[in-house]
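1. Okay, sequence plus prediction incoming.
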Amino acid sequence: MFLTFVAITLVITWFSARKATGSAGYFAAGRSIKGWQNGLAVAGDYMSAASFLGISGMIAFKGYDGFMYSVGFLVAYLTVLLLVAEPLRNAGKYTMADLLAYRMKPRPVRAMASLSTLMVSTIYMIAQMVGAGGIIKELIHVEFAPAVIGVGVLMLVYVVFGGMLATTWVQIIKAVLLMGGAFALSWMVLGQHDYSMTKFFTAVAHADYAGTVPEKNLLDPGMKYGAAVNPWGPLDFVSLALGLVLGTAGLPHILVRFYTVPDARTARVSVAWAIGVIGVFYILTTFFGFGAATILPKSSILTATGAENTNMVAPILARALGGEMFFAFISAVAFATILAVVAGLTMSASTSFAHDFYTNVMKHGKETAPEQEIKIARITAFFVGAISIAIAIKMGPTANAAFLVGLAFAVAASANLPVILFSIFWKRFNTAGAVAGLGTGLGSAVILILLSPNGIFGKAGAIFPLENPGIASIPLGFLGAYLGTVLTKRDPEAEAKFAELNFRAQTGLGAEKATSGH
């Protein structure tokens, strides 16, 4: 069953490779994706290993506090719908930097935007690799390192040969399968409680193994972020929430999805579809996590060393309730999930480097043959994949995928979101502000992560006490963009283009001409 899933996705890649001709075909699927298709693909891109594997484990071990990840991931799409999706589609061509370079001096802005995209994509991808390695290790009993390398090689095949069209269809199929698997697993969990929600939540309240604080039950808040467990917990939770809610609107692999649709109306429709699918899915994560807490013995979801095996809770629950075949199905779906998300991440990172850095910074924006730009994107995909594989192997199978993704969201919210919003809504905003905002947001987020309890000094020597940097790095990103603008000379050219950008961002007039290779 597992190999069949992989074979189907490779067939899709082969068909897509035949259609993905030229830059628009490779980078933006020829802008031919319909609203519902893009909505499912966005959901497929978003419902990652962190959602399916990491959050399930987080809820099983931390109860209510783990479920807050689900809430944050869902609410985040309102920011995308209300502020970003339509202007981005109308003003850009292939990447986030197209929007920023519309008014600013293109070379410095594109260079920083490309660096930010590569950083966010790599952190996010490490989370997927960790989840994938754990699943393959459990499924076919190979070591963690070869499992991660195998996932990386498969992902590169999708991106290098199929481009955005293959990535999109893998994401659509994966979203449908994941929703099917999620409904089936949730129904099985409810079946263990006579299909009664009352009995289910009564059992959750009495689940006796998952708590770190004995007097608390899983439905009480505070098991992960409570002041009794961690003096910095409440502040850490606010920091996480800020990162999740604001970070989605700055995630490069989500933003590039809006370039695959023909117009802004379709971009809006696709976000509405995505919110519906994602909303249902995150409600179902409750059944995975709490189901494991009420049905499985604790020993079954711990590693051999006694650590919490958070990434494997959902597949182990599937095996307990549905046998080996259902375990194979859920594992294959989770694997397809990871491949789809990783392909999207690699696609956005390689597109940004090829289009922004190579063509517009190194080549000064001179006309580059589409074949050359695609070739550079493919080479970049290899490098990004290799770095992610190496770091994932170093971190090992016990790193929580949801936590790692939370860090990627924080970096995206700190670096990308301030400059996107200021470009669209602030006339005075200039090139210096954009570079300062990207640099400050990216630098502060990465430095604070390294100094956090999960960073280079560990819990004992942590200089920054919070696990998630968002509460400090997001305001710093906005402040850097603001000060970089007001402390430098006004840019009459950027201000003159503001009205043009604003008109096009809101109406879409002129967008087609710009995206047809003009």
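-> Perfect, I can see it now.

2. contacts, neighbours, all on C-alpha from now
-> Fine.

3. Quick check: chain neighbours aside, which residue is closest to Val277?
-> Ala43 (6.6 Å; C-alpha to C-alpha, 6 or more residues apart in numbering).

4. Check the burial of Ile194 by counting its neighbours.
-> For residue 194 the amino acid is Asp, not Ile. 12 (other C-alpha atoms under 10 Å).

5. Comparison target below:
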Amino acid sequence: MADHTSTVLAQAAATGSDPVINTVIFSLFVAITLYVVYRASSRNSSRSDYYAAGSAFTGRQNGIALSGDYLSAASFLGIAGAIAVNGYDGFLYSIGFLVAWLIALLLVAELTRNTGRFTMGDVLSYRMKQRPVRAAAATSTLVISLFYMLAQMAGAGDLIALLLNIHGAFGQALIIAVVGLVMVFYVLVGGMKGTTWVQIIKASLLILAVVMMTVFMFGKFGFSVSNLLSQAAYHSPLGDKLLQPGGSYGANNLTKLDFVSLSLALVLGVAGLPHVLMRFYTVPNSQEARRSVVWATSCVLVFYLCTLVIGYGAAALVGTKEIKGAPGGENSAAPLLALHIGGPLLLGLIAAVAFATILAVVAGLTMTASASFAHDVYANIFKRGKADPYEEVRVARLTAVVIGLLSIIGGILANGQNVAFLVGLAFAVAGSANLSTLLYSLFWKRFNTTGTLWGIYGGLVACVVLVIFSPVVSGDAHSIVKGVDFHWFPLKNPGLVSIPFSFICGFIGTFVGGGKADARKHAEMEVRSLTGIGT
């Protein structure tokens, strides 16, 4: 079946349509978005414009952009592949990603918008000692952003490997480098305003593409869900188990525990993702922040319902063996399905949208990481809050270049991993490092600087250490490092341990640190977060 895949792709390439269509459509997207970014950059006249787009976007616009930031290569490529290969258990990613928005809506969206200005560090340091807390917030933001970018870069390598039948590591590495360079250009030129418009364009195209594929799929099976599912089960090695829980996480008690850990990370991680939190500053008030989350949730719901159809459709029409045998493995399910149902033209469209997805998400992450370093570290730690705004923006742009280079290197190393799984790790880091301190800062009167530092660093270090010594890195057939085994932590996702650990660290640190929290600053923060007064 792998040979059949290569043959189909080779035949498409031989006609000249497949690579030409892919290149033309993707180049068209890049050209249009570069023009949009250039036009947006002409209005980047201040620090607020560069970091928060001047808070000029409506809730609807920002909600679509939020979904664009959120619906990444992990969602489109990784989840569709996970459903096609593992069935019901793959769909659990979709459920976790969707439910997570309820946490963001109810607990952090409005409060974060009212309390901060540009970064997550603004919220965490509001009633704490500025310098150590901002340093900790910037550290967690950079680590989370790099984890998240690994998934996007790995997705880029897998996608191009499939489209152009590139098996060599050098060719895939070159593609990942090109993605990184274009992404850096978006951030350097457009700032948050340009990046937001890229997200809006990309999210609209992505949702349109998955709806179109879903309609095509239903048409193939007479618009019958039962026909689709029965054919998917018939062509899968799992048989009817494809439609039941346990295909991926039901082998033993350890895998079931791993599933619980993954679910916890997915549901709690979104509220701690710095690039999601930073988007709330691009709207003018808390009401628009709430509208943003409602619009984002609606877009995400439509998208994930479609991925269910696409995943099972890939199992029915493409088959597990062909998916696993193709360049890119599981991440190739959606593009292969497009090739089967619409030929090279649909493949070109879907591939271009997927590639645009990767570009846009990585640009958003780079924007967030560079803003956090420039605003929290450079301006408020090195310059003690007295940095020149133009110099601060220049530092942000330089940081974006460095982060782009690091993400390219990391993406090359992580190439071949399921991108949905890699994003699950990023969510675990976000939930471990940021969620506990955000909630404590917003809702616990006694919480202090020591508790904040313990919560951030304790959760961050615990999560990263457990990942390094887990089967993700070594000791498994699909580990990043092959041929060695130094793992001692049995779970592939550390969220079950690291997220509660961060809450415990923050709680203990608050009492160990001694000293009373500033009651006046807490009262001021509480009023501001709930009412928006002073924003």
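-> Received it, and whenever you're ready, just let me know what you need. Since the model is a prediction, treat every value here as computed from it, not as a measurement.

6. Figure out the helix or strand that the residue nearest to Val277 of structure 1 lives in.
-> helix 35-46 (DSSP states H and E).

7. likewise Tyr94 of structure 1?
-> Counting by DSSP H and E, Tyr94 of structure 1 is found in no helix or strand.

8. and the gap between it and Val189 of structure 1?
-> 43 Å (C-alpha to C-alpha, to the nearest Å).

9. got it, and Gly66 of structure 1?
-> 18 Å.

10. which residues in structure 2 does the helix holding Ala43 of structure 1 match up with?
-> Using TM-score structural alignment, helix 35-46 of structure 1 corresponds to residues 59-70 of structure 2.

11. distance from that stretch to structure 1 after superposition?
-> Average distance, stretch 59-70 of structure 2 versus aligned residues of structure 1 after superposition (mean C-alpha distance after the TM-score superposition for structure 1): 0.4 Å.

12. And the contacts of that stretch?
-> 196-197, 199-200, 202-204, 275-276, 279-280, 282-283, 288-297, 299-300, 357, 360-361, 364 (C-alpha atoms under 8 Å, 6 or more residues apart in numbering).

13. so what's Ile149 of structure 1 closest to, chain neighbours aside?
-> Ile389 is the one closest to Ile149 of structure 1 (C-alpha to C-alpha, 6+ apart), at 6.3 Å.

14. and the one you found, what pairs with it in structure 2?
-> Checking TM-score structural alignment: Ile389 of structure 1 goes with Ile408.

15. Thr248 of structure 1 too?
-> By TM-score structural alignment, Thr248 of structure 1 lines up with Val270.

16. Look at that match and give its secondary structure.
-> Under DSSP: H, G, I helix; E, B strand; the rest coil, Val270 of structure 2 falls in the helix class.

17. Leu264 is in contact with that one, correct?
-> No. Counting by C-alpha atoms under 8 Å, Leu264 is not a contact partner of Val270 of structure 2; they are 10.7 Å apart.

18. Let me know how buried the counterpart of Asn454 of structure 1 in structure 2 is, in neighbour terms.
-> Matched across to structure 2, Asn454 of structure 1 falls on Val472, judged by TM-score structural alignment. Neighbour count of Val472 of structure 2, defined by other C-alpha under 10 Å: 25.

19. where's Val472 of structure 2 relative to Asn418 of structure 2, distance?
-> 11 Å.

20. who's more crowded, Val270 and Leu264 of structure 2?
-> Taking other C-alpha under 10 Å, Val270 of structure 2 and Leu264 do not tie; Val270 has more neighbours (28 against 23).

21. Stretch 103-121 of structure 2 maps to which residues in structure 1?
-> Using TM-score structural alignment, stretch 103-121 of structure 2 pairs with 79-97 in structure 1.
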